[in-house]
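*Asks:* Got a predicted structure plus its sequence, pasted below:
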Amino acid sequence: MRKRRAAAGVFIVGLATVVTPTEAAWADEPVLHRVTYTVTADQPTDVGVYYRDVDPPSWADYSHNPYLYSPKAEVPLGPGTPWVLDVMLADPDRWAMVAVSQNRPQEERTLHCQLTVDGIVVDTADGSHGALCSLRSW
C-alpha cells in the first residue's frame, strides 16, 4: 500500500511540474493594448508619418537606432482621406507615438494627429507644418 501511495505522489508531483511551466509562460505574456494612430489634413497634401508599431526591447536599443523602431510612411492626405493605423503595444505610455510633417513645408496646411489607446483618445495635436502625438515627452 505504501508503494502505491508513494508512486501516486510521484505521479501527482510530476503532473504538477508539467502543468506549471505552461501556466507560468502564459503569466509572463505582456498585456497588449490596441493603439490607433490617425492623421488628417485640412487640404490635400503629401506628408511623411513616423510611427511606432513595436515596443523596442529597451531604451538603449531604441536610442542606439530610433529609426529602426519608427517606420516612416509617405502618404497623401486630404479632407475625407485620413491615414489610420492600428498597432498592438505592451507599453503605450512609453512607446506610442505618431508624428506627421509636410513634404513641402512652404504650403500652409493644418495637419492633425490623434492617438487612441484601447478606444480612448489620449492625445491630439495640430500644426501648420507638422504635429506630434505621444504620451511621452520626446
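*Replies:* Nice, I can see it.

*Asks:* only C-alpha atoms for contact and neighbour calcs from this point on.
*Replies:* Will do.

*Asks:* what about the strands in the chain?
*Replies:* 33-41, 45-51, 72-77, 83-89, 97-102, 111-117, 120-127, 130-134 (DSSP state E).

*Asks:* Dump these to TSV, plus distance to Ala8 and mean neighbour count.
*Replies:* Listed next are the strands of the chain as TSV, based on distance: least, CA to CA, whole Å; neighbours: other CA atoms under 10 Å:
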stretch	distance to Ala8	mean neighbour count
strand 33-41	44	22
strand 45-51	56	20
strand 72-77	60	16
strand 83-89	45	16
strand 97-102	55	24
strand 111-117	50	23
strand 120-127	53	15
strand 130-134	57	23
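
*Asks:* Pick out the residue nearest the middle of this protein.
*Replies:* For the chain, the residue nearest the mean C-alpha position is Leu89 (3.5 Å; CA atoms, centre = their mean).

*Asks:* how close does it get to Glu74?
*Replies:* Distance from Leu89 to Glu74, counting by CA to CA, to the nearest Å: 22 Å.

*Asks:* just Gly130 next, same as before
*Replies:* For Gly130, the distance to Glu74 - CA to CA - is 14 Å.

*Asks:* quick one on the thing from earlier: would you turn the strands of the chain into CSV with distance to Tyr62?
*Replies:* Below are those laid out as CSV (distance: least, CA to CA, whole Å):
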stretch, distance to Tyr62
strand 33-41, 19
strand 45-51, 13
strand 72-77, 16
strand 83-89, 15
strand 97-102, 13
strand 111-117, 20
strand 120-127, 22
strand 130-134, 16
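
*Asks:* which one is Leu132 nearest to, not counting chain neighbours?
*Replies:* Sequence neighbours aside, Ala99 is the residue nearest to Leu132 in space, at 4.3 Å (criterion: CA to CA, 6 or more residues apart in numbering).

*Asks:* take a look at this one as well, against the first:
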Amino acid sequence: MIFGRSARIALPALVAATVVTAGGVLSVSAPAVAQDPPPPVLHNVKYSVFSEQPFYVDIYYRDVDPPNWAAYSHNPYQFSPKVEAQVGPDQQWNLDVQLADPDRWAMVAATSGAGEARPNVHCVLAVDGVVVATHQGPKGALCSIRNW
C-alpha cells in the first residue's frame, strides 16, 4: 500500500496523539481517600453531690455526649442516667466522666423528692480539674455550664 506524503506525516502524528491520550488516561491518579476526622478531645468532668443532713437523693447526670440536640430532646432520659444515693455532710456522691463538649452537655441534678425534709442539697461540677458550677437548694440542686 502506498500512502501519499500527507498520509505519511499524519499517521505518525495520529499514533503519537493516541499514545499521549492513552498515557494520560493511564496516569490519572486515583481520587484521594477521605480521611477520618481526628477523634474529639475528651474532657474530664467530675460531678459531686452532698447534703447538709444525711439523706437519700435522686441524681441525674450526663455521662455521654448526645449525637445532637434532636436526639437528646427526643429522649433526654436516654442520655441522663439516674441513681439513688445516700449523701450527707461527710458522704459525697462523686462520678468522673469523659465528655467531648462539656460546655453543652455536662450536667448533674439532685433532688430529695417529695416530702417535708429539706436536707439542703449541694452539687459541684468541675471540668479538667476546674470548678465551673456550684449550686445548692433546700430540696435539690442543678449544676451545669449551659442554662437549661
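*Replies:* It's in. Bear in mind the structure is a predicted one, so any value in this text is a computation, not a measurement.

*Asks:* ok, back up a step: quick one: what's aligned to the residue nearest to Leu132 of the first structure in the second structure?
*Replies:* Correspondence of Ala99 of the first structure to the second structure, assessed by TM-score structural alignment: Ala109.

*Asks:* likewise Tyr67 of the first structure?
*Replies:* Tyr67 of the first structure maps onto Tyr77 in the second structure, by TM-score structural alignment.

*Asks:* Can you check which helix is longest in the second structure?
*Replies:* Once the second structure is assigned using DSSP state H, the helix that runs over the most residues is helix 5-26.

*Asks:* what range in the first structure does that one sit on?
*Replies:* Going by TM-score structural alignment, helix 5-26 of the second structure sits over no part of the first structure.

*Asks:* what residues does that helix touch?
*Replies:* For helix 5-26 of the second structure, there are no external contacting residues (CA atoms under 8 Å, 6 or more residues apart in numbering).

*Asks:* what packs against the helix ranked longest in the first structure?
*Replies:* Longest helix in the first structure, counting residues (DSSP H): helix 2-28. Contact partners of helix 2-28 of the first structure among helices and strands, from 3 or more CA pairs under 8 Å, 6 or more residues apart in numbering; DSSP states H and E: none.

*Asks:* to the chain's geometric centre, what's the distance from it?
*Replies:* Here the centre of helix 2-28 of the first structure is set off from its chain's centre by 38 Å, with CA atoms, centre = their mean, to the nearest Å.

*Asks:* measure the corresponding residue of the first structure for Tyr61 of the second structure to Val84 of the first structure for me?
*Replies:* Under the alignment defined by TM-score structural alignment, Tyr61 of the second structure is paired with Tyr51 of the first structure. Plainly put, Tyr51 of the first structure is 11 Å away from Val84 of the first structure if you go by CA to CA.

*Asks:* can you check Ser63 of the first structure too?
*Replies:* 26 Å.

*Asks:* Check Pro56 of the first structure too.
*Replies:* As for Pro56 of the first structure, its distance to Val84 of the first structure is 22 Å (criterion: CA to CA).

*Asks:* same question, His129 of the first structure
*Replies:* If you go by CA to CA, the gap between His129 of the first structure and Val84 of the first structure works out to 19 Å.

*Asks:* I'd like the distance between Thr124 of the first structure and Thr116 of the first structure.
*Replies:* Thr124 of the first structure is 9 Å from Thr116 of the first structure, by CA to CA.

*Asks:* swap in Val49 of the first structure?
*Replies:* Using CA to CA, we find Val49 of the first structure at a distance of 16 Å from Thr116 of the first structure.

*Asks:* tally of neighbours for Ile12 of the first structure?
*Replies:* 12 (other CA atoms under 10 Å).

*Asks:* just Arg52 of the first structure next, same as before
*Replies:* 24.

*Asks:* gap between it and Pro21 of the first structure?
*Replies:* For Arg52 of the first structure, the distance to Pro21 of the first structure - CA to CA - is 32 Å.
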